[in-house]
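S.K.: just a sequence and a predicted model for now, questions to come.
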Amino acid sequence: MKRRACIVVASEMTIRAFLTRHIAAMREHYDVTLVVNSPTPSLAQDLGGTVAVRAVPINRTVSPFKDLRCLFALVRLMRAERFDLVQSMTPKAGLLAMIAARLARVPVRVHTFTGQVWATRTGLQRVGLRLLDRMVAGAATFTLADSASQREFLASQGVAPASKVAVLGHGSVSGVDAARFRPDPALRRSVRESLGIAHTDTVLLFVGRLHRDKGVLDLARGFARLADQRPDLRLLMVGPDEQQLSAGMRELCGRHQNRLHFRDYTHVPEHYMVASDILCLPSYREGFGSVIIEAAAAGLPAVASRIYGIVDAVADGATGLLHEPGDVDGLVNQLQRLVADAELRLSLGVAARARAARDFSPNDLTAAVLGVYAGLLDGVRPPASIEAPLHGLGGSEPVGGGWYPRHGKRLLDFAAAGAGLVLLLPVMLAVALLIRCSLGAPVLFRQTRPGLHGVPFTLVKFRSMADRYDMGGGLLPDRERLTAVGRLLRQASLDELPGLWNVLTGDMSLVGPRPLLMQYLDLYTPRQARRHDVRPGITGLAQVNGRNKLSWSKRFELDVEYVERCSLPLDLGILARTAWAVISRRGIAQPGRATVDYFQGNVADHG
């Protein structure tokens, strides 16, 4: 017989935005009842039709008489249904649900903290609101915080002892769906056209409630200063105007207000994310900042306040840039860095997407919270940080799994690369000397390429092209810069030898999809993007099946096939066939070209 669980929230929006996957997983183990204020008739059906939905008037505003009626209604419901577990989220629902569940003697009562309204308040208002959160924590048998820094804040403010608060994985309530939030060039063009934004413009994005605590007035001031210098800059504000701030923001933007765009609440925030370049969240208080990892999954770096919650969502200097809350100068400086440096913007965006996929898997968070419930029902208090096994897109290993992809492949790479660097050192010195005499310095070619999960690394190869420029000062096409010595090195694959260092350091593998250019990341289909589920390789399945003679679509299909079939016999076979391909000089270039064509996306496939 299934145990009985109840989830209490004030708004249906909370369920649809954060809890649908959570509820779907719970249905396998519990009879689930949802308690929500004014649910729509389709809610139960939209969630699979196997949950019960009860309407209870949980108002966000404080009204003692109405709140008391709501409390009594919850107590009656919980006593009648004899729930084993009650989970609440958001402040008002948490206060009423936890007190009601305690009065109804529900054995397990869990509340999730997602930010504190009182963090920006002062005086008696702060004291009173903090007391309400203490009452929530006191009535609950256990609590969850959506970030490690919020857990520390709650403990430091005396809301709940650290032993009574845990964090799921790296934080967040529900993680991020990397299949939904992802770069989409076609959608980017379409949304920009609908907004009247040119494809060359740089778009700053804010997603959330237009509220003073969100720092939106600071953002308007900062945008006005940047817009004086950058005529291509736009600011896109997406979310309900709760405090009627849009007029004030327009006034702050002055003569640049025509470059300020407002859109109300949306069910498809990903549309605006893929159309933008930088996410801005200069907030004064925040929970985890889920919008940050959603935008990160879409490839956007963030510029945000250095406050609890956000510091868990943004890896400062790696996936975004932080500034002090209320510091407009700091906000402008960080935005200026990203607006002026497209390469930095791309690098942080790629790392942000990789981290979102790796650390914030919805399946992992769902598994972790179900583990919390099971433990509490069995009388086991969870640890401070609750992890779940990695799998799928968020994992760090190939889809095939097993001992070899997880451990053996890296051991083979390390041993073979180390031995290869020692044995081939005389050859590498001779090649370096040849390049120095024919092409001059530098001998090595270095370039940033996407590695495992798209995380950037520096690829090292022997240089094979001369620096030759046209009359306008631009580099000539590759085919005109490829020298006779460079062509010889490529035909013999000697230009790849320094890549053994990349293998030794763990940025690459001996076998895997070739590391391509950073700008290709936004052009892949979701299936093609799976080529980054493994480390890139010096050689791969595509290299032994035609190398550069293959069309892009065929190369990517072979890359994904490798990800799905990764094994020791396959790797050894590819290495053997690579040696033969080099000796026979098959597939060095596309017919009639000195180098391979650039990938232009999936509309035009150059073969």
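M.R.: Nice, I can see it.

S.K.: please make it C-alpha for all contacts and neighbour counts, starting now.
M.R.: Fine.

S.K.: all strands of the stretch 51-200 of the chain, in order?
M.R.: Secondary structure of the stretch 51-200 of the chain (DSSP state E, counting those that start in this stretch): strands located at 52-55, 85-89, 108-113, 142-145, 165-168.

S.K.: now render these as CSV, adding mean neighbour count.
M.R.: Output for these, formatted as CSV (neighbours: other CA atoms under 10 Å):
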stretch, mean neighbour count
strand 52-55, 16
strand 85-89, 25
strand 108-113, 26
strand 142-145, 25
strand 165-168, 27
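
S.K.: and those as a markdown table, adding distance to Met237?
M.R.: Listed next are the strands of the stretch 51-200 of the chain as a markdown table, based on distance: least, CA to CA, whole Å:
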| stretch | distance to Met237 |
| --- | --- |
| strand 52-55 | 33 |
| strand 85-89 | 26 |
| strand 108-113 | 26 |
| strand 142-145 | 28 |
| strand 165-168 | 30 |
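
S.K.: name the helix or strand for the residue most central in space within the chain, please.
M.R.: Centroid-nearest residue in the chain: Ala356, 2.4 Å away (criterion: CA atoms, centre = their mean). Using DSSP states H and E, Ala356 falls within helix 342-359.

S.K.: ok, now Leu500?
M.R.: Assigned by DSSP H and E, Leu500 falls within helix 499-505.

S.K.: chain center to that helix, what's the gap?
M.R.: Relative to its chain's centre, helix 499-505 lies at 27 Å (CA atoms, centre = their mean, to the nearest Å).

S.K.: let's bring in a second one:
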Amino acid sequence: MRRPMRSWRGTRRRWRACVLRLTSLRACSSSAGGTGRMKRSCAIRPCCMGIWTPSCKPWMRTQMTERPTPKRLLFLINDAWFFVTHILPLARAAVAAGYDTHAALPFQAAALDTADALEAIRATGAQLHDLPLQRAGYGPAGELRALWDIFTLCRRLRPGILHCISIKPVIYGGLVARCLGLGRAVFFITGLGHVFIAEGGKARLMRFLVKRAYRMTLSYARGVTVFENEVDRSLFVEAKLLPREQSVLIPGVGVDAEKFHPALVAPPGPPLVMLPARLQNEKGVREFVEAARILRSRSIGVRMVLVGYADFARPGGIREAELRAWVAEGVVEWWGHSSTMPATLREAHIVCLPSYREGFSKTLLEAAATGLPIVTSDAPGCRDAVLAGESALLVPPRDATALAEALERLIADPELRARMGARGREHVVREFTLARFITANLALYAA
């Protein structure tokens, strides 16, 4: 006789009961067996009530008996070079403050050699852990493996503070923090990312899934979410991805103004306009190239340079054949990735970042600290980092013609470039110090 088909509603009830049991494990271990519904749900497994029996698995015993180590800090990130450029001073400060500091990140990257980045991180005193977590997807099997590796690492280290940086580490790390009942979790939203900017049916589906994952992760009771601009924060709160009281605003990661200082003399030759960023569509690379064509058609003597690595396999990345065609055409130069950005920026006369949106552009802070005038988009994360009309000219996103006109204005007026560069450095030195960013994060750890 054929078994009757189970209804969706009944299946949903069974899943909810399963989730209730899983999420109540930690609560039961710290109480005298729980009360009411929680006690009944855990009565099946004595280990869930803090009682060890031979039938319980070893990992359950570890999970139930070991508490997080309060002064152990684990950074979770999917890009070693991003850690170096954005988080390294914080890691160094955490070690100096007495935290047992660890960093879990991929030792290998498809587009860049990470050896120098890993050595720089080790020099801070942090312990490194290889984690197969990349910006681009591995497919379901690869992503499940990455999630499992995060789970096993956190179960072994029991960090008192888990600091997750960017989309995947935030979602996976948040799920693991919930499951293991870790201590403080800091979720650093560095920007909305390609999934929120891209268009099309696939992008809409991914946005739906990512929002659901964010909603489950960011509501973790011991978590706090750090945003770099108020627009992104309001978007998440209005979409009910997290309560406002579990969020804080820390504008930018700061910049070392002594390291990024102006050139003693202006670089020789025609004006050089530099776009320092990963070669992604959402960074405005195509608009930059089109603006270069417009300027060349007007017989304006200028060098247009792309500085940044190209991950051709990543969604939203510039295609290799397209990049080589631009260089062969002579419309732009591509210098590749630079690990010495202070010296690289001092070769430029103007910095241009026509990004569609950012979390809070560190590139613009570094350019301003170097005393360079800026042309950037009137978009969240870009306009927040500059003084419109004083240190930078703002243009509409995705508008190559407006971009070319703003660049032409600065190319033709060296005195305006000097005034805007000086004003930008003054603003950054006063408002965006490394000490401010470090102090704000250490306060979150101690809360």
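M.R.: Thanks, I have it. No experiment lies behind these values; they were computed from the predicted model shown.

S.K.: just to revisit the earlier point, next secondary structure element downstream of the helix holding Leu500 of the first structure?
M.R.: Going down the chain from helix 499-505 of the first structure, the next helix or strand is strand 509-511, by DSSP H and E.

S.K.: correct me if wrong: Phe83 of the first structure contacts Ala5.
M.R.: Yes - using CA atoms under 8 Å, Phe83 of the first structure is in contact with Ala5, at 5.6 Å.

S.K.: can you tell me the SS state at Pro70 of the second structure?
M.R.: The three-state label given to Pro70 of the second structure by DSSP: H, G, I helix; E, B strand; the rest coil is strand.

S.K.: so what's it up against?
M.R.: Pro70 of the second structure makes contact with Pro159, Gly160, Ile161, Gly183, according to CA atoms under 8 Å, 6 or more residues apart in numbering.

S.K.: surely Val428 of the second structure meets Ala368?
M.R.: Yes - using CA under 8 Å, Val428 of the second structure is in contact with Ala368, at 6.7 Å.

S.K.: quickly name whichever of the contacts of Pro70 of the second structure is closest to Ala325 of the second structure.
M.R.: Nearest to Ala325 of the second structure out of the contacts of Pro70 of the second structure is Ile161 (CA to CA; 47.2 Å).

S.K.: could you find the counterpart of the closest one in the first structure?
M.R.: Following TM-score structural alignment, the counterpart assigned to Ile161 of the second structure within the first structure is Leu85.

S.K.: so that match touches Ala104, yeah?
M.R.: No - Leu85 of the first structure is beyond contact range of Ala104, at 11.3 Å (criterion: CA under 8 Å).

S.K.: let me know the secondary structure of the aligned partner of Met237 of the first structure in the second structure.
M.R.: Matched by TM-score structural alignment, Met237 of the first structure corresponds to Leu306 in the second structure. With three-state DSSP as the basis, Leu306 of the second structure sits in strand.

S.K.: and for Leu306 of the second structure, the neighbour number?
M.R.: Leu306 of the second structure has 23 neighbours, counted by other CA atoms under 10 Å.

S.K.: next up, the contacts around it.
M.R.: Neighbouring residues of Leu306 of the second structure by CA under 8 Å, 6+ apart: Met274, Leu275, Pro276, Ala277, Val332, Glu333, Trp334, Trp335, Gly336.

S.K.: the fourth one reaches Lys283, doesn't it?
M.R.: Yes - under the criterion of CA under 8 Å, Ala277 of the second structure is in contact with Lys283, at a separation of 7.0 Å.

S.K.: of these two, give the one with the bigger neighbour count.
M.R.: Between Ala277 of the second structure and Lys283, counted using other CA under 10 Å, Lys283 has the larger neighbour count: 25 against 21.

S.K.: chain neighbours aside, what residue packs nearest to that one?
M.R.: Leaving aside its sequence neighbours, Lys283 of the second structure sits nearest to Ser355 (CA to CA, 6 or more residues apart in numbering; 4.0 Å).

S.K.: what do you get for Ala148 of the first structure?
M.R.: In this structure, Ala148 of the first structure finds its nearest non-sequential neighbour in Val167, 6.1 Å apart by CA to CA, 6+ apart.

S.K.: show me what the one you found aligns to in the second structure.
M.R.: Counting by TM-score structural alignment, Val167 of the first structure lines up with Leu249 in the second structure.

S.K.: what does Leu226 of the first structure give?
M.R.: Matched across to the second structure, Leu226 of the first structure falls on Leu295, judged by TM-score structural alignment.

S.K.: tell me the secondary structure for that match?
M.R.: helix.

S.K.: is it true that it touches Ala404?
M.R.: Yes - if you go by CA under 8 Å, Leu295 of the second structure and Ala404 touch, sitting 6.4 Å apart.

S.K.: most remote residue from the first structure's center?
M.R.: Largest centre distance within the first structure, by CA atoms, centre = their mean: Cys437, 46.0 Å.

S.K.: what's the helix or strand for it?
M.R.: Here Cys437 of the first structure is covered by helix 425-438, with elements defined by DSSP H and E.

S.K.: and the helix or strand just after that helix, what other elements does it pack with?
M.R.: Sequence order places strand 444-450 as the next helix or strand after helix 425-438 of the first structure, per DSSP H and E. The contact analysis (3 or more CA pairs under 8 Å, 6 or more residues apart in numbering; DSSP states H and E) places strand 444-450 of the first structure against strand 456-462.

S.K.: where in the second structure does the strand it packs on fall?
M.R.: Against the second structure, strand 456-462 of the first structure falls on no residues (TM-score structural alignment).

S.K.: try stretch 337-344 of the first structure
M.R.: Aligned by TM-score structural alignment, stretch 337-344 of the first structure corresponds to residues 409-416 of the second structure.

S.K.: do stretch 287-300 of the first structure as well
M.R.: Matched against the second structure by TM-score structural alignment, stretch 287-300 of the first structure falls on residues 359-372.

S.K.: same deal with stretch 433-447 of the first structure?
M.R.: Against the second structure, stretch 433-447 of the first structure falls on no residues (TM-score structural alignment).

S.K.: quick one: end-to-end distance for that stretch.
M.R.: 21 Å (CA to CA, to the nearest Å).
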